[in-house]
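J.: Make a model of this:
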Amino acid sequence: MDTSDATDRAARLLVGLLAAAGTAHMVAPKPFDAIVPAALPGSPRAWTHASGVAELLLAAGLAVPRTRRVSAIAAACFFAGVFPANVKMAYDWRHKPAPLRSLAYARLPLQVPLVLWAAKVGRNAAR
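T.: The predicted structure is shown next:
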């Protein structure tokens, strides 16, 4: 597999992840509402829908080779920006049963590979 094939595959996988997450934010918003930090102005549902729209737009931008580079960098920034929601979830779930608590804690370091993945897709996108 040459570099462009690997880059296209990585981009397509990222498109799928973001499209699925964006769709989930729209179809089943309640779990996402619960992890919106209280310090943000407005309603949690508005933030849930806004982040879902952002994920869908990022997926669309990544799907188009012409906009892939800028969309990938935006996706890396987005993944870094949602980290506080994961911190809130880990804190809120600290007294839940071990499997749920483990899931919440596992989300924290997961943001790092997501940021790196999106940044790499951006670096490798055709100019």
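J.: drop to CA atoms for contacts and neighbour counts, all remaining ones
T.: Fine.
J.: how many neighbours does Leu57 have?
T.: For Leu57, the count of nearby residues is 18 (other C-alpha atoms under 10 Å).
J.: this one as well, want them side by side:
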Amino acid sequence: MKVFKKATIIVMSLFYINIGIRHFSNPTYFMAIMPPYLKWHLELVYISGFFEILFGVGLLTRYRRLSSFGLILLLIAVFPANIYLIMNEQAQNALEITKQTAIIRAPFQLVFLGLAYWHSKD
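T.: Okay, the predicted model is just below:
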């Protein structure tokens, strides 16, 4: 089990670092799923990308527990974007996905939350 857990920590770390970098290299992609009631879309995309990189790197350090809880908070904070994606056809078109794909995608956030919590444990 320890080998599997270490593998998931590495995979999730690389996942968050990659997604975080994409927030800077293609912010328009992420801005497309930002609910309109939020202000400063570009700034929020950059801030969330920064923290995805920071916490992704942190998973590989002695700060794994802190980074895991940071990821939990981040995943909760960005969840409204997933709801907006489900409800908004324009956002779905921007990401080139169907409503069904958006619906299927949303529960994976719970998997990511669970993994982050599991990774916070020794």
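J.: Kindly state which residue of the second structure is aligned to Phe79 of the first structure.
T.: For Phe79 of the first structure, the aligned residue in the second structure is Leu75 (criterion: TM-score structural alignment).
J.: Same question for His25 of the first structure.
T.: Match for His25 of the first structure (TM-score structural alignment): His23.
J.: Now do the same for the closest residue to that match other than its chain neighbours: helix, strand or coil?
T.: Using C-alpha to C-alpha, 6 or more residues apart in numbering and skipping residues adjacent in sequence, the residue nearest His23 of the second structure is Gly49, 5.0 Å away. Under the three-state scheme (DSSP: H, G, I helix; E, B strand; the rest coil), Gly49 of the second structure adopts helix.
J.: rewinding a little: what helix or strand does the match of Phe79 of the first structure sit in?
T.: Using DSSP states H and E, Leu75 of the second structure falls within helix 64-87.
J.: What of Leu14 of the second structure?
T.: helix 2-25.
J.: What of Ala102 of the second structure?
T.: Per DSSP H and E: helix 99-105 holds Ala102 of the second structure.
J.: same question, Arg62 of the second structure
T.: Secondary structure assignment for Arg62 of the second structure, by DSSP H and E: no helix or strand.
J.: now it: how far from Glu89 of the second structure?
T.: Here Arg62 of the second structure is placed at a distance of 42 Å from Glu89 of the second structure (C-alpha to C-alpha, to the nearest Å).
J.: Between these two, which has more neighbouring residues?
T.: Taking other C-alpha under 10 Å, Arg62 of the second structure and Glu89 do not tie; Glu89 has more neighbours (15 against 9).
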